[in-house]
Structures are given as C-alpha cells and as structure tokens.
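**Q** Have a look at this fold, sequence not included:
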C-alpha cells in the first residue's frame, strides 16, 4: 500500500487527464486568489509605501552583498526554521505542517503528471506522499487542539471556529480524507473509495479557492515582512526599540 501510487484507484472512476486538469485549476486558483488578496487588501501599495518611507529614513545604505546576506538570514531563520515563534511547540508544529505540506504537494504533482495511472511509480514517491500527509496531520492536529491562541490564552472552546481557522481546518480535512481515501481503496471498497475521494477533492478545493479569505496567503506575506524588518534593522531605519531588534535577530 505505502509503495503504490495513491492515485491509481482514481483511474477506475474518473476520465483520463482529470487529475492533471484539476491540479492546474488549483494552481491557477492559488495565483488568482493571492493576486486578488494583494489588490483587495492593497498589500502591494502598503509594501511600496513602507519601503519608500524606510529607505528615506535609512542611515546606512545597503549594497547588493549586504542585501543578499539579509535575504539569506531571513530564509534561514524566519522561513526555514520559523524563528518568529518564541514558543518552541508552535515552532515545531508549523515546521511539521510546512515541510509536510511541501512533500505532500510536490509528490502529488510529480505522480499526477509524470506517472498517471502507472503501476511502476518509483516507491519513494508514494512513501514521501504518505510521510508528508502524516506530518501535516500531526503538526496540524497538535496546533488545532493544543496550540491555537484563542483556545490556549482566551479560554474559548476548542470547536469554536472563526474565519482565521479556515486554512487549518481545510488543510487538515484535505490530508485526512486523502489518507482515508487511500485506506478504503487499499481495502477494496469501491463505494467508500468514491465517497472519500469526493470529500478529499471537496476540502482540497476549499483549501485552494479560499486563499483570499484564509491564511494561505500568509505563506507569501510573512517572508516578505520578515525580510523588510531585517533590512530596516541593518540600514538603521527601524523604529522598533533596541531590545525588540535584538530579539528579532
């Protein structure tokens, strides 16, 4: 089971090329949703205005080498290791979700486009697909039940959902039904396979088309903001107290 292409079972009840078209549509939905979010929230204008103001206030202009160094530190600290979180549990849960999601998406794309309906799919791809989905599930359910701020600090009920929870709920539902779909397909239950695959598509679609209303776009905004903060620290334009600047570094 763990070395078989998880999408082989889909060929029995979907038209040829269905998954390829679906993946392309979801990619376009993410691009369109992110652009809509940028325009609607005027994020691009905010970044441009912020950059102009900080560059005017800069006391130490940075060259290309210095900017490259800032970008590398941002990538290593804020992106790769989620250094923005002081709470190590939140940091670990987000790392599990992020790297698991990358594995889950990349292996899905490779198997759908390079090995559609191919029983000779390299075993490493399905193994990494399962690993990615499980990493998302572990990190996501840990975060949802034990680490959400409104639950831990505000004392709100675990099952009270707000719009900010749309991303984590749809993500968890997507990977959960993906795994359930594979379990029932491996058990040889065609009706259950169709049902769970439909639910898998439903919540995966919700995940990707809800970009303007969920935290999905934060994956693009946060690195940009982290980079900008570090540039401000380096060129002397930051208006944060010295203690806060040292903490961010």
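**A** Structure received. Since we're looking at a predicted model, the values are computed, not measured.
**Q** Please count neighbours and contacts with C-alpha atoms only from this point.
**A** Noted.
**Q** Provide the contact partners of stretch 169-177 at residue level.
**A** 133-134, 136-137, 140-141, 196-197, 199-201, 203-204, 206-207 (CA atoms under 8 Å, 6 or more residues apart in numbering).
**Q** What residues of it count as buried?
**A** 169-177 (16 or more other CA atoms under 10 Å).
**Q** that older thread, of the contacts of stretch 169-177, which belong to helices?
**A** 133-134, 136-137, 140-141, 196-197, 199-201, 203-204, 206-207 (DSSP state H).
**Q** which among these gets closest to residue 20?
**A** residue 201 (13.1 Å; CA to CA).
**Q** show me the contacts for the closest one.
**A** Residue 201 is in contact with residue 174, counting by CA under 8 Å, 6+ apart.
**Q** Give me the packing partners of the lengthiest helix in the chain, helices and strands only.
**A** Of all segments of type helix in the chain, defined using DSSP H, the longest is helix 88-114. With contacts taken as 3 or more CA pairs under 8 Å, 6 or more residues apart in numbering; DSSP states H and E, helix 88-114 sits against helix 18-41, helix 124-142.
**Q** and the comparison structure, right after this:
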C-alpha cells in the first residue's frame, strides 16, 4: 500500500444530470478568442483563414461547482466574468479527424472562466505566460454535465447576467472554431482522455465584477450556471 506524507487532494469531479455517479475531471482546456466580437473587444481580431485555435490550461484544483461562492481573488483590481459552453470528453482520442469528433463527446455544461484581467493583459503585452491571470483559485466554474453522447452542438443561445442585468448574449453557432474543429485540432497536441473538459470560448460583453455580485448564465439545451462573488480574503 502506498503511503503519503500528507493526504493527497481528492479527485476533482462534477455531478451528472440524471446519474448518481460523478464525472471525474482530468484536465481543463480553454480555447482563447473563439468568438469574433470578443476577439475584437480584446483588441486581437482573429482571421481564421490564416490562424489556428490557441489554448491555455488551468489546474483541476481551480474547479468549483455552480452555486458556489468564491472570494474576490487577491492581487487584482479587475476580476472579469467569461461565460462559456463546456465540452466534456468521454472517450480517448488522438489525431481525431473532424468527422469523427462526435465519438469523443460525452456531454456539455455551462461554465465560467473567471479572470484576473489586469494581470492577464500585463502578461499578454509583455509576452509572458497568462497563469497569474487565468489559473486562479476558484476560477473554473462548471454546472452539472448534461449527457449528450455523440452529439455535436452547433447552435444554442448563450446568455449571462450580473445581478439580473444581461452582460453577455450570443449563440454557439458564432464560435470561430466549432466543436468538431476544436476536438480535431486539440487532439493533434494531446491524447484527449475521458474526463477532459474543454471550455470553448466566451462571446463579447466580458466585464468586471465586485464582491457581492451574483453571476448567472445559461446555454440553450444545456443548462444554467451560477456564481456568487464573496468578499476578498
């Protein structure tokens, strides 16, 4: 029997709609600038004809369930919301052709990629990694997974509000790189595994939140997500 100096952390996991079992989470992948209007608002327009998707990752320890309260993070004055459709991988795949991408899909969820925007932009402009801006404790919010095995979503209204005021509103059909393309491209770099989550990108309307704010979002046909921003520690 293996013994450890201190107890290892528990396996990160999420509830699954209609099932008692939980979805064990392996890795968290995020697609950057995957809606044209958001790319423009970030000052980095995307030309799909000459560019490929790009990605960043976060530790599974940043994962929190919908309905949680997370403290306003340290060392930032500009904490932003980013509402996203989350893809849950259920089958292993490497160098997967786009026409076979559906085979890897287990289901979908609503998610929030919470971001220290001020730190991210400083890092971006200096050519440094985004980790301090993105890999933030409690910043990967995810709702229960809706099983849709083999289904590739190509449309669905997406919306998000803060304290009841709509901030983000778009549709999954506006993704620059769609679900099939994301799976195919990411699988060129990684052996995708059951338990991987892919946050597929956020539309325009990202903005700051403060302690006490209540964030609520939805994706048509998938579900809803909620987060409460607590006081800074």
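**A** Perfect, thanks for sending it. Predicted model only: the values in this text are computed from it and were never measured.
**Q** Superposing both, give me the TM-score.
**A** Once superposed, chain against chain, the TM-score is 0.22 (TM-score structural alignment, normalised by the length of structure 2); 95 aligned residues with a CA RMSD of 6.3 Å.
**Q** picking up where we left off before, for the contacts of stretch 169-177 of structure 1, which one is nearest residue 54 of structure 1?
**A** Distance to residue 54 of structure 1, by CA to CA, is smallest for residue 207 among the contacts of stretch 169-177 of structure 1, at 35.2 Å.
**Q** Run a quick neighbour tally on that closest one.
**A** 24 (other CA atoms under 10 Å).
**Q** With adjacent residues omitted, what lies nearest to it?
**A** Among residues not flanking residue 207 of structure 1 along the chain, residue 170 sits closest, at 5.2 Å (CA to CA, 6 or more residues apart in numbering).
**Q** Kindly calculate the angle that the helix or strand encompassing that neighbour makes with helix 88-114.
**A** Secondary structure from DSSP states H and E places residue 170 of structure 1 in helix 166-186. Calculated by axes from the mean of the first three to the mean of the last three CA atoms, to 10 degrees, helix 166-186 of structure 1 forms an angle of 50 degrees with helix 88-114.
**Q** helix, strand or coil for residue 181 of structure 2?
**A** helix (DSSP: H, G, I helix; E, B strand; the rest coil).
**Q** Run a quick neighbour tally on it.
**A** Neighbour count of residue 181 of structure 2, defined by other CA under 10 Å: 18.
**Q** ok, it to residue 37 of structure 2 distance?
**A** From residue 181 of structure 2 over to residue 37 of structure 2 the distance is 19 Å, taken as CA to CA, to the nearest Å.
**Q** same check, this time on residue 70 of structure 2
**A** Taking CA to CA, one finds residue 70 of structure 2 at 28 Å from residue 37 of structure 2.
**Q** same deal with residue 14 of structure 2?
**A** Per CA to CA, residue 14 of structure 2 is found 30 Å from residue 37 of structure 2.
**Q** can I assume residue 225 of structure 2 is in contact with residue 110?
**A** Yes: here residue 225 of structure 2 reaches residue 110: they are 5.7 Å apart, a contact under CA atoms under 8 Å.
**Q** The two: who's more crowded?
**A** The neighbour count for residue 225 of structure 2 versus residue 110, taken as other CA under 10 Å, is higher for residue 110 (27 against 24).
**Q** Work out for me the element that one sits within.
**A** Short version, using DSSP H and E: residue 110 of structure 2 is in strand 105-113.
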